[in-house]
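In: sequence first, then the predicted structure:
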Amino acid sequence: MKLRLEKGYDFENAIAQVGYGKYQGLLLAVCGTIYAACAIGTTTLSFVLPSAECDFKLTSADKGRLNATPLVGMVVGSYIWGNIADAVGRKWGLIAALLMDSMAALSSSVAQSFPLFLFFRFFNGFGIIGATSIVFPYFSEFLAAKNRDVMLCRLEVFWTVGVISLPGIAWVVIPHSWRLGSVDTFSFTPWRMFVALCGVPSLTMAMILLLFPESPKYLMTHGKMDRALVVLEGMFAINSGLEKSDYPVKALINPGQIHRASTKHEPRLRKLTIRLGAIWRQKKQLFSPPYLRYIALTCFADFGLMFSYYTLMLWFPELFERFGQFQEVHPDQPAGVCDVTSIVVQGAHNETTISASCDKPIDDKVFLYTVIIGLSCIPTSISLGLCINKLGKKFLLIFSFMAAGSAALGLNLVKNLTQTLILSCIFEALTSTTEVIIFCVIVELFPTSLRALAMSLTVTSGRLGAIVGNVVFGTLIDLNCIIPIYTFAGLLISGGFLCMLIPSKGQIVPSLSSPPMTPLGSSFKMDACDIR
C-alpha cells in the first residue's frame, strides 16, 4: 500500500506513482552508452602502446608512465567532480565530464610530442572519472527502489560492451599504413585517428544528454519541488501513455532536503569552520573501531584488485603483440609471457629489428584476442545480479580474488599462446566485476553517515593501485617479468584471505544514530553506493 504523506509525496512514493516502463528503458540506453563510452576512454591506451611506440620512441617504462597518467587524472578528479555534481547538478556535471573527455581525446590525437600527449591524457582521465562516477547516481535517481538493483546490474553490462567495441574500432582503423604530413613537422597516422574516434562517443552522448532533464531526486534534495514535479509528470506520461495532468502526485516533500539558507548570512570563515568541523567528526568516526578495520580491509582489497586489473587490461594488447613477434622468429617453440618478453627485448636492441617492427602493422590476432577477452566478461556481468544474493557477497569476493590470483600466477607457468589467452579470459572475467561487489560490501559495513567517505577512500586506493601497477609493470617487464606477475597473484590471493575477515550481516555494527555528515562532493557517491 502506497504511503501518502500529509503535505505531499516523498521521492520514493512519488517515483513509484510514475511506474516502470519506456522512460527507464530509454534512460538505460542513454546512460548505458555513456558508461560504454567511459570504458572506451579508459582502455584506449591499450592499443596505443604498440602503435605509438615508434612515433614517440617509447620504452617499456614510458609505456607504464603513459598508462598511469590518465589514472593520476582520475585520482585528482574524483573529489572535484563530486563538488561539481553537487553544485550544478548531475546532468550538467555529467555533460561537463563527457565534454572534457572528448576534448582531451581530440587534442591528444594531434599532440606531436610525448610530454604533450601525456598532458592531454591526464585530462582524459580527469574527465572519465567524472562521467563514470556521476552516471550511476544520475540514472538511479530516476528509479524506484525495487527496480534499482536490476537496472544498475544492466548498466554494468554496457561497460563490457565498451571493452568489446574498442578492439573492433582499433581493428578497423589502426592496421592501415597511411600518414598525413611529415614526421619532422606535423604527422597524423591511423593510431592518432583511433585516439580521436575514441572521443566521439563522449561528445555525442553529451549532446544527447541535453535533451534529458535533471534528476528529480537531486531537484527535490535542493528544494526545487516544482521542477522535480514537472520531470516526474513527463516520466509518467511516457510510461503510461496518459496526460501529464493525470499524474496523481500534486505536491512533493523531502524530509532530507538540503537547507543551504541556514548559513546564507553567516561569515565565510564561520561557514568554513562549520564545514571543516563536520568533516573532521566524520573522519574521526571512520578511523575509530570497528570502522578502521573495515576501511583498511576495503582499501587494501581495492588497491590489490586495481593494481592487477587495470595493469593487465591495458597491457594485454602489448603482450599479445610481443607473442606475435616471438612466434614469427620461433614458430612452435613453447614459451610463457615472461619467456616471450625476454627474448623479444633482446631482439629489440638490434636496429634492423626495430625498423622492421615499426614498418609492420599490428597483427590482426591481437585485436581478435582482445575481443575474446572482452566477450569472456559477458557471462560474469550478466550473472552477477543473479548470484550476488544467492551466494553472498563475501563468498563471491573470496572466490573472485582467489581464482583471479591463481589465473595471474598461471600466466608465468603456461607455455603457449592459447593457454595464456584462456587464463587472460578467466582473469578479466573475474576481476571486471569484483570491484562492484566491494562497493556492495561497503554499503553493508558502513552507516549512511560514513558510507560516502568510505567509498571515496576505497576508490582512491584502487586508482592509486592502478597507477603503481602500471609504473611497476612498465619498469620491470623488460628487466624481470616474474616480479610483477607474482606481485599481481600475491596481492589478489592476499585480498581473498583478507576478505574472510568480512563480518556476516549479524556481526556488523548497526548504523549509528547520529545524523549524516556528508561533506560537499560526497553526496553523489553515497547515492551510487546505496543502489549498487
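Out: It's in.
In: could you use CA atoms for every contact and neighbour count after this?
Out: Fine.
In: can you pull up the most central residue in the chain?
Out: When CA atoms, centre = their mean is applied to the chain, the residue found nearest the centroid is residue 132 (5.6 Å).
In: how close does that one get to residue 207?
Out: Going from residue 132 to residue 207 by CA to CA, to the nearest Å gives 17 Å.
In: neighbours around the residue nearest to residue 362 when sequence neighbours are not counted, how many?
Out: Once flanking residues are discounted, residue 362 sits nearest to residue 175: 6.1 Å by CA to CA, 6 or more residues apart in numbering. Neighbour count of residue 175, defined by other CA atoms under 10 Å: 16.
In: residue 175: what's it in contact with?
Out: Residues in contact with residue 175 (CA atoms under 8 Å, 6 or more residues apart in numbering) are 190, 361, 362, 364.
In: most neighbours among those residues, which one?
Out: Ranked by neighbour count (other CA under 10 Å), these have residue 362 at the top, with 23 neighbours.
In: and here is the other one:
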Amino acid sequence: MATNLRGSTPPSPGDSSPVADADAERSPLLMDSKKVDVLPLEAALTLTGSGLYTAYVTFSAGLALFAGMCNMQMMSVVIPVASCDLNMTSTQKGFLASAAFMGITLSSHLFGFLADICGRRAVLLLCTFTIGVISLLSSLSPTFVVLAACWFAIGFMTGGIFCPAYVFISEYCPQNVRGKCILIASAMSATATAYLPSMSWLIVPLNIQVPLLGNLVFTSWRLFVALVPLTNFIPMFFLYTLSETPKYLLNAGKGEETLELLRSIYSVNKRKPKEEFPLQKVQLDHFDEICQQKEEVGGNPILRMAKKMLVQTAVLFSSKFILYTTTSSLMMIGVLGIYNSFLLWMPEQTKLMLLYSRNNTDFKATMCEVMSHEIEFENTVGSCDLNRNKFPPSIAIGMAQCVTFLLISLIADKVNKKYIIVAITGIPAAAAIALIYVDKLILIVSGIGVIVVFLLTAYPVCLSIAVESFPTSHRSTAASIVLLFGRLAATLGTQFFGYLFHHYCQTAYWAAASVLLGVIIVSVSSPLKRIDEQKEKSKS
C-alpha cells in the first residue's frame, strides 16, 4: 500500500497559470470525465473524491491523535501508586500531574511553526518516535525528578502531534468530507479516555516486583507506563507510507510531485488507473497564492528561522487576519477553559457524591452542598490506593465521547459549523445551570458527564474552523496559536474554578454557563465565512 499512497514522481518546481477560482470550483465534478488543463488545488482535491485513501489518511492521523491523548492522560491514572513508590509529597504529585500540560503549552507554537516550514508528516513522525522512546525510559525513572523531567519532555513533544495531525487531515481531504474526517479522527482519540483506565485496571493491580539496578524495582505501574508508548510507534508505520499533504507540497513549489500524489489519491479512492485523472496541472488556490511568502536566503540559519517564526506569527495579528485569530482564540479559550476545569475536577466531585450516597440511602443534596462542605461524611479512600471507583465513569465518558463524535460527523459537512457549535456548547451551558438545582445522584453525575462529553466534541469543530480560515503557509502556526490561548485558559481555569467550586460553588456554575454563552455569541457573530463561501461557490 505504501507504493500506491506515496507519489513516485521526482519533485520539480510547480508552474501555475491564471484561472478564476470561481469558474474552477463551479463544476469540478463534471470535469471528472474529461481532461482539464489546470485547476486550483481545492477543486483538484474534489476531483480525487473520497474513498479508501481518505479513510487511510483519517485512520493514520486518528492513531496519532489517540497516541497524543494517551501521552497526556497516562500519568494521571497511576499517580497515586507511583507517588507511594517514589515517596512524593503533595506538591510533587501536583507538579507531576501538570508537567505534561506545561510542556505542551510551551511547545505548541514552536511545533506549529515547524509543521508549516518542515511539513506536517515530518513533525508527526519525529514527535511520535521521540515520545515513544522517552516514555519507555520514563518507566525506569529512579526518582521523582527524573520522572517529572521525562513527563515534561513527553508533553513538550506532544505539542507536535495535535495541531499537525488536524492540519494533515484537513489538507488531504476534500471539502465535502473534511469535517466528517476530522471528527472521526477525534472519535479515535477520545477512546483513550476509556482505553487507559481499562489498561490500568488490568495491569496496575498485578503483583510485580522485579529488582533492577540499585534500589530500583520494576513494579506494575512501571509496566503500564512501558506499554502505553506502543501507541506512539503504531501510527509511525501508517504515517510513513503517506506523503506530505498536497497543499504543503504545492505551497513548497513541488507542482509535479503534487500532481502525482493527486493521481495516486484518485486511483485509490475511485479504483481507476492514474492515467484517467482528468487534470494536467494544479495551482494554488487564490487565497493561498496571495499569502505565499518568498523564502529568505543567506545569513545565520538559526536567526533566519527565528525571524521567519516571528514574521509567521506577526501575520496572524495583522489587519488581514486579526479578526480571524481573535474570534478563533476566544472560542477555544471558552471551550478548553471550561472543559479542562470540569474534566480535572470531575473525579473529585464524583468521589464526593459517591461517598455521601454510601452514608445516606435517601440521597438529597446538590453538588454545591457537598462541595461547600455543608454535608459531613468520612472520607475512606486512601491516597496511595488505585481508586478503581473512578474507572467505570471514565470508561463510560470515553465511549460516550466517541459515539458523540461519530454522530456529529454525520452532519458535520451538511450543516454550518457555527450552528453545530451553538448546539454542542449550549447543551453544556444548560447542564451547568441545572447542576445548581438538581439533587439526585444520577442527574448530577450525568450533568457533569454531559459537560465533559460535549465540550470535548466542540474542540475539534472550533479548531477546524480556525484551520480553514488561514492560508496553507500559516495554517499550523495559526492552529497552534489558537490552541496556545486555549491551553493557557485551561491552566488558569482549573485553578480559578477549583477555588470557586469550594468557596462559591453556585457562582462557578453560573460563570461556566456564561463563558459558554459567550462562545455561542462569538461563533454566531464571527467573520469566519470562508468555509461557507467555498461551499456556496461549489454549489452554484
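Out: In hand now; what should we look at? It should be emphasised that the depicted structure is a prediction, and the values quoted were computed from it without experimental measurement.
In: what's the counterpart of the residue nearest to the centre of structure 1 in structure 2?
Out: The alignment partner of residue 132 of structure 1 in structure 2, by TM-score structural alignment, is residue 162.
In: give the contact list for the closest residue to its match other than its chain neighbours.
Out: Leaving out its chain neighbours, the residue that sits closest to residue 162 of structure 2 by CA to CA, 6+ apart is residue 65, at 6.1 Å. Residue 65 of structure 2 is in contact with 161, 162, 165, 185, 186, 188, 189, counting by CA under 8 Å, 6+ apart.
In: and these, which two are the farthest apart?
Out: Pairwise distances across the contacts of residue 65 of structure 2 (CA to CA) peak at 14.2 Å, for the pair 161 and 188.
In: counting neighbours around each, name which of the two comes out higher.
Out: Legend: neighbour count by other CA under 10 Å for residue 161 of structure 2 and residue 188, higher for residue 161 (29 against 24).
In: grab the nearest non-local neighbour of that one.
Out: Closest to residue 161 of structure 2 by CA to CA, 6+ apart is residue 124, at 5.6 Å.
In: now for the aligned partner of the one you found in structure 1: which residues touch it?
Out: Alignment note (TM-score structural alignment): residue 124 of structure 2 maps to residue 94 of structure 1. Residues in contact with residue 94 of structure 1 (CA under 8 Å, 6+ apart) are 85, 130, 131, 134, 135, 206.
In: do the same with residue 419 of structure 2
Out: Listed by CA under 8 Å, 6+ apart, the contact set of residue 419 of structure 2 reads residue 524.
In: tell me how far it lies from residue 348 of structure 2.
Out: As judged by CA to CA, residue 419 of structure 2 and residue 348 of structure 2 stand 33 Å apart.
In: and what of residue 172 of structure 2?
Out: Distance of residue 172 of structure 2 to residue 348 of structure 2, given as CA to CA: 41 Å.
In: ok, now residue 66 of structure 2?
Out: Distance of residue 66 of structure 2 to residue 348 of structure 2, given as CA to CA: 25 Å.
In: the two: who's more crowded?
Out: Each of residue 66 of structure 2 and residue 348 has its neighbours counted (other CA under 10 Å); residue 66 has more, 26 against 13.
In: and the more buried one, what pairs with it in structure 1?
Out: So, by TM-score structural alignment, residue 66 of structure 2 is matched to residue 36.
In: returning to what we had before: assumed the residue nearest to residue 362 of structure 1 was part of a strand.
Out: No. Assessed with DSSP: H, G, I helix; E, B strand; the rest coil, residue 175 of structure 1 is coil; it does not lie in a strand.
In: show me what it aligns to in structure 2.
Out: Checking TM-score structural alignment: residue 175 of structure 1 goes with residue 205.
In: contacting residues around stretch 385-393 of structure 1?
Out: When contacts are defined by CA under 8 Å, 6+ apart, stretch 385-393 of structure 1 is touched by residues 149, 150, 153, 396, 437, 440, 441.
In: what helix or strand is the fourth one on?
Out: To tie it back to what came earlier, the one meant is residue 396 of structure 1. Element membership for residue 396 of structure 1, per DSSP states H and E: helix 393-410.
In: on that earlier part again, any idea which helix or strand carries the residue nearest to residue 162 of structure 2?
Out: Counting by DSSP H and E, residue 65 of structure 2 is found in helix 52-85.
In: can you point out the buried residues in the helix holding residue 396 of structure 1?
Out: Neighbour counts over helix 393-410 of structure 1 (16 or more other CA atoms under 10 Å) mark 393-394, 396-410 as buried.
In: from the contacts of residue 94 of structure 1, which land in helices?
Out: 85, 130, 131, 134, 135, 206 (DSSP state H).
In: let's have those in a markdown table, adding distance to residue 252 of structure 1.
Out: Formatted as a markdown table, those follow (distance: CA to CA, whole Å):
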| residue | distance to residue 252 of structure 1 |
| --- | --- |
| 85 | 22 |
| 130 | 30 |
| 131 | 29 |
| 134 | 24 |
| 135 | 24 |
| 206 | 30 |
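In: out of these, which end up buried?
Out: 85, 130, 131, 134, 135, 206.
In: what do we get in structure 2 for the first one?
Out: Looking back up the chat, that one is residue 85 of structure 1. Checking TM-score structural alignment: residue 85 of structure 1 goes with residue 115.
In: its match: what's it in contact with?
Out: By CA under 8 Å, 6+ apart, the contact list for residue 115 of structure 2 reads 121, 122, 123, 160, 164, 476, 477.
In: if we can go back for a sec, just to check, the match of residue 66 of structure 2 is in contact with residue 163?
Out: Yes. Using CA atoms under 8 Å, residue 36 of structure 1 is in contact with residue 163, at 7.5 Å.
In: report the distance from the biggest helix by length in structure 2 to the chain centre.
Out: Taking DSSP H as the criterion, structure 2 has its longest helix at helix 322-359. Distance, stretch centre to chain centre, for helix 322-359 of structure 2: 16 Å (CA atoms, centre = their mean, to the nearest Å).
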